[in-house]
Every structure is written in structure tokens, then in C-alpha cells.
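Chemist: okay, predicted coordinates and the sequence, questions at the end:
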Amino acid sequence: MTFRAEELLAGLPSPFDARSSSFFETLRRQAPDAVPPVFAGGPMAEELRGRLVDGTTVLAVRAADGVVIAGDRRATAGNLISRGDMRKIFPADDWSAVGISGTAGPAMELARIFATELEHYEKVEGDPLSLEGKSNKLAGLVRAHLPMAMQGLIVVPLFAGVDPRTGEGRIYEYDPVGGRYRATSHAATGSGSLAARATLKRLVTAGSDLRTAASVAVEALFDAAEEDSATGGPDLIRSIYPIVASIDAEGYRELTDEQVAAHVEDTVERRRNR
């Protein structure tokens, strides 16, 4: 029995093409079936919308030596509280993080793809992206999600990080269609963002250190929880606290529950003495 060369080659998998420094584009070209459906578009049943889990609120504060990014832990499905311990802050790489708000499933998928995208770029190019480049990459992923956003599955991230070359911290906001906007000192997104922004505008001061910025972030989440039913305050019974992370020239690190609890206790004490 003889085989033609074309028949033999047809049975072999095609080689992985890593010419592009974009993991998302490489995956879409090499294995389109592996691209998450939320980034490929498609119809969504009307009755499904009432069961979707939404996550809010996330915010970021710029400090003299870096940035602080924080998020509450509540997720809602319609008028119900779906989860009280949802994670909304994800490290993107060693010097940046993304906060998610909007439809939880696609938002968490976006955060994971974004982290993989940055890792893939560094492996292919041999050098990490600049902070500006990272923010542009995230904007591209939000634009790729536009077909699903038009059906109501809106994802609005918040990006914060430090350029390890200069030590400068920056915060970037996005809109549902991929618009990217650099914030000067603070930013917030999600259903409780209006109340959080009011607190940040009142308390954020130029040149503050990371600890002060973390304290302000916790207080802003407190105010958001008081004004917005979809934003959860600290759960003192179950010891569930907001996720608060600081990023400086030494990298990304999350505050422990004990450290966040100390900020919560300080906030409660200040309010008792008003």
C-alpha cells in the first residue's frame, strides 16, 4: 500500500504559528474553536439575562510611589445577591492589575486572556510591553467583545499599573466599546462608582503614600456600599473584606485580610466619632 505525500501531510497537525505577538490573534487563527464564545459573538436568549451574574464596584487610586486598586466582593443576579466573595481584582503581570465590572463570566474571561496576552507577548518579543502598550492591548480585547456588549453582556474593566522603568503609576478607564482614557489621580467603575468617585474626589490628595491610598480606597467602597445595593460592604461575621492591592516598583501585592480589616476598623471608628 502506498500513500501520497499530500495524504500523509493531511493527517498531521499544522505547526503552531507564533509570528504574531498577540496571543488572542494567534489563538483565533490557529484554533478558532478555542476562542471563548463571549469574544466571538452570537445570539443570547432573552430569559438568560435575568440569570446573569454582575460584579461591581472597582476603583483605583494613584499614590506618590505607585497605585492602589480595590474592589468589593458582592455579585448580583437581577435583584438577588449571587455571591458575597467574588474576586474582581486580578494581577495582569508583575506590575499591573485589572479590575472588572459588568457581566461576571465574560469579565473574568477577559482578565485571564489579558494576562495570557501579556505573557505571550513577552515570550515572543523577549521584552515586556510598556504600561501604555498594556492599556492598548486591553482596549483591543474590550473592542473584540463588542458583539456581546451590544446584546447586553457589557464588560467594563479598570486597569492600573506601574512602569518598572520609571516607577510612574498610571490608571486607565474604559467604556463598553473599547474607548481608553487615562485618569489623573483616581477612577471607579461599576454600579457604585458614582458614590465612590465622590469620596475619592474628596479624599485623594497628591503625593500620598500607598497606605493612605489604600485607606481612601476602603472608605470609598464603604460609601459605595451605603448608596448602591449591588455593592457589598465588609462582612465582619464571615471575615470577607474587599480585595485591595498595591503596585509599586517592587511589583504587585495584595493586602492580607488582617491589613484590610485594620483599614475597615479605622473607617468605622472615624464614622463613629463624626
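Modeler: Sure, I can see it. Treat the numbers as computed from the prediction; the structure is a model and nothing was measured.

Chemist: only C-alpha atoms for contact and neighbour calcs from this point on.
Modeler: Noted.

Chemist: my guess is H120 contacts F24. True?
Modeler: No - counting by Cα atoms under 8 Å, H120 stays clear of F24, with 9.3 Å between them.

Chemist: please report the distance of V61 from H186.
Modeler: 4 Å (Cα to Cα, to the nearest Å).

Chemist: contacting residues for L203?
Modeler: V216 (Cα atoms under 8 Å, 6 or more residues apart in numbering).

Chemist: please enumerate the helices of the protein.
Modeler: Assigned by DSSP state H, the chain shows helices spanning 5-10, 23-30, 104-125, 131-144, 146-149, 193-203, 210-227, 257-272.

Chemist: can the ones you listed go into a markdown table with extra columns for distance to E250?
Modeler: Compiled in a markdown table, those are given as follows (distance: least, Cα to Cα, whole Å):
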| stretch | distance to E250 |
| --- | --- |
| helix 5-10 | 49 |
| helix 23-30 | 26 |
| helix 104-125 | 18 |
| helix 131-144 | 15 |
| helix 146-149 | 35 |
| helix 193-203 | 25 |
| helix 210-227 | 13 |
| helix 257-272 | 19 |
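
Chemist: also this one, for the comparison:
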Amino acid sequence: MSRVLKPNANNLETGTTTVGMVARDAVVLATDRRVTAGYYIAHRRGRKIWRIDDHVAATMSGGVADVQKILEALTLQAMDYKIRTGLPVPVKTLANYASVAMFSSRPYIFIAHMILGGVTEQEGPVLYTIDWYGSVTEERRFASTGSGSPTAFGVLEDGYRDGMSLEDAIKLGIRAVRAAMMHDPASGEGVDVITITPKEGFKEIDTSKYL
């Protein structure tokens, strides 16, 4: 992830590759690990997937502090909702809350671009993208953010199938991020993958067996 010092609507970019997919009764999130500050590699083992609750998580792209501030707020909202209702917070509720928080910061903006994914009994597997202006888009199939996303989108467009199995989605997510790492200098150092399913909830995947 990298922070652009003078953002505007035409050239705001973040140095990373994140991917999200809706699979059969599941959500898959995948990211690279390289953390950058401009052309400087600040960290080689950065975690870019944030667990919000057992049933929902988000990818991190943009300015590290900005993304963490928003995701910490979402985590607190999820905890508060569960305490008050005894139920997991709807993913759409978190997406709307993130949108309000980011939009209300204008004329300043949070340099944050997230893929929010989760599974609830009422919603099923759902995926949203939230950009630095607070715009929310529900993604029916897949999404990607960061400087490596053009390459990742090419792989996803070619390999994604509606109703694909969880195993196939994991393999495709790894392939998309690895392809981006080959072409984008701001992405690299390996791939992290998590899955969210009704039975197991949030689960980290050992990607070594897929390489």
C-alpha cells in the first residue's frame, strides 16, 4: 500500500493488489503482502486483510493509517450491533456506515479503497467496494483494487464462473494476485487468502499448497 500526497480524482492510485470474489455460498479475499511508500518497500509481510467479525472482513488499499481508522470503526460497529441484538451485523449495514464515515470527511478525504465481503443467513455471500469518496458498489461476482488491479481483472474476467466452488475461487484469487505481482512493482512478496463460509466463518488459507 502506498499513499499519494496530492490526491485528485484523475490520478489517485494505491500500490497493492487486492481481490474479492463471490463463490458458491462463500466469499474469498486475496491480497499481496508488499507495503510500499512511493518506490520504497516499507514492509515485505504486510497484512492487507482485516477481520471485522467472524462473518465479515475487508481488504486494505490506500494510506495505511486512513484504512485502519475506517476498519477499526467498522469493527466497533460490528461488536456494538452483536451486543445489542445478539446477531451478526449485516454486511450492507457496514458498507453503508463506511460510506457515511468517508463521505462526511469532505472536503478532505480518507485515502482508502476497500473490498468488504461477508456471509450472513439473510444476505448470503455478498461483496462491496468502497472508495475514498464514500461511493459503495455491490459486486455480484468479483472486484479488485490497487495498482495491480488491471492485471488482476484480466485474470478474473477470464477465469471466473458463476457458482464456482470455493476451491476454484481460492485458486483463481491466488492466480490473479500472482499475475499482478509479475507486472506491478508495488505488489509482491507472496499472497494471503481468507475465506468466509456459513459453517466455518473467517478462515485463513495456507497458500503454500497451491504454489
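Modeler: Right, received. Where do you want to start? This is a predicted model, so every value here is computed, not measured.

Chemist: before we move on, back to that, deepest of the helices of the first structure, which one?
Modeler: Stretch with highest mean neighbour count among those: helix 210-227 (a mean of 23; mean count of other Cα atoms under 10 Å).

Chemist: tell me the residues of the second structure aligned with that one.
Modeler: Counting by TM-score structural alignment, helix 210-227 of the first structure falls onto residues 166-183 of the second structure.

Chemist: and that stretch, how far from the first structure on average?
Modeler: Following the fit onto the first structure, the mean deviation recorded for stretch 166-183 of the second structure is 0.8 Å by mean Cα distance after the TM-score superposition for the first structure.

Chemist: got a list of contacts for that stretch?
Modeler: 17-21, 23-24, 26, 28-32, 148-153, 155-156, 159-160, 187-188, 190-191, 193, 207, 210.

Chemist: what does stretch 36-54 of the second structure give?
Modeler: Residues outside stretch 36-54 of the second structure that contact it (Cα under 8 Å, 6+ apart) are 1-4, 15, 29-35, 57-61, 71, 74-75, 78-79, 186, 188-189, 192, 194, 196, 201-202.

Chemist: which residues in the first structure does that stretch match up with?
Modeler: Going by TM-score structural alignment: stretch 36-54 of the second structure matches residues 76-94.

Chemist: chain center to that stretch, what's the gap?
Modeler: Relative to its chain's centre, stretch 76-94 of the first structure lies at 10 Å (Cα atoms, centre = their mean, to the nearest Å).

Chemist: equivalent analysis for stretch 97-104 of the first structure, please.
Modeler: 4 Å.

Chemist: with stretch 94-113 of the first structure instead?
Modeler: 4 Å.

Chemist: could you check the distance from T85 of the second structure over to K92 of the second structure?
Modeler: 16 Å.

Chemist: repeat that for G173 of the second structure.
Modeler: From G173 of the second structure across to K92 of the second structure, the span is 23 Å (Cα to Cα).

Chemist: just D206 of the second structure next, same as before
Modeler: 29 Å.

Chemist: ok, the most centrally placed residue in the second structure - contacts?
Modeler: The centroid of the second structure falls nearest to T59 when counting by Cα atoms, centre = their mean (2.4 Å). Each residue near T59 of the second structure by Cα under 8 Å, 6+ apart is listed here: T18, V19, L29, A30, T31, K48, I49, W50, M114, I115, L116.

Chemist: and the closest residue to the fifth one other than its chain neighbours, how many neighbours?
Modeler: So the one you mean is T31 of the second structure. Distance criterion Cα to Cα, 6 or more residues apart in numbering; nearest residue to T31 of the second structure, sequence neighbours excluded, is T18 at 4.4 Å. By the criterion of other Cα atoms under 10 Å, T18 of the second structure has 34 neighbours.

Chemist: just checking, T18 of the second structure touches D32?
Modeler: Yes - using Cα under 8 Å, T18 of the second structure and D32 qualify as a contacting pair, with a distance of 6.8 Å.

Chemist: A115 of the first structure: what's it in contact with?
Modeler: A115 of the first structure neighbours (Cα under 8 Å, 6+ apart): P91, A92, D93.

Chemist: go through those and name the one nearest V264 of the first structure.
Modeler: Nearest to V264 of the first structure among these: P91, at 22.8 Å, using Cα to Cα.

Chemist: ok, now how distant is the closest one from G140 of the first structure?
Modeler: From P91 of the first structure to G140 of the first structure the distance is 18 Å (Cα to Cα).

Chemist: before I go, just wanted to say thanks for your time.
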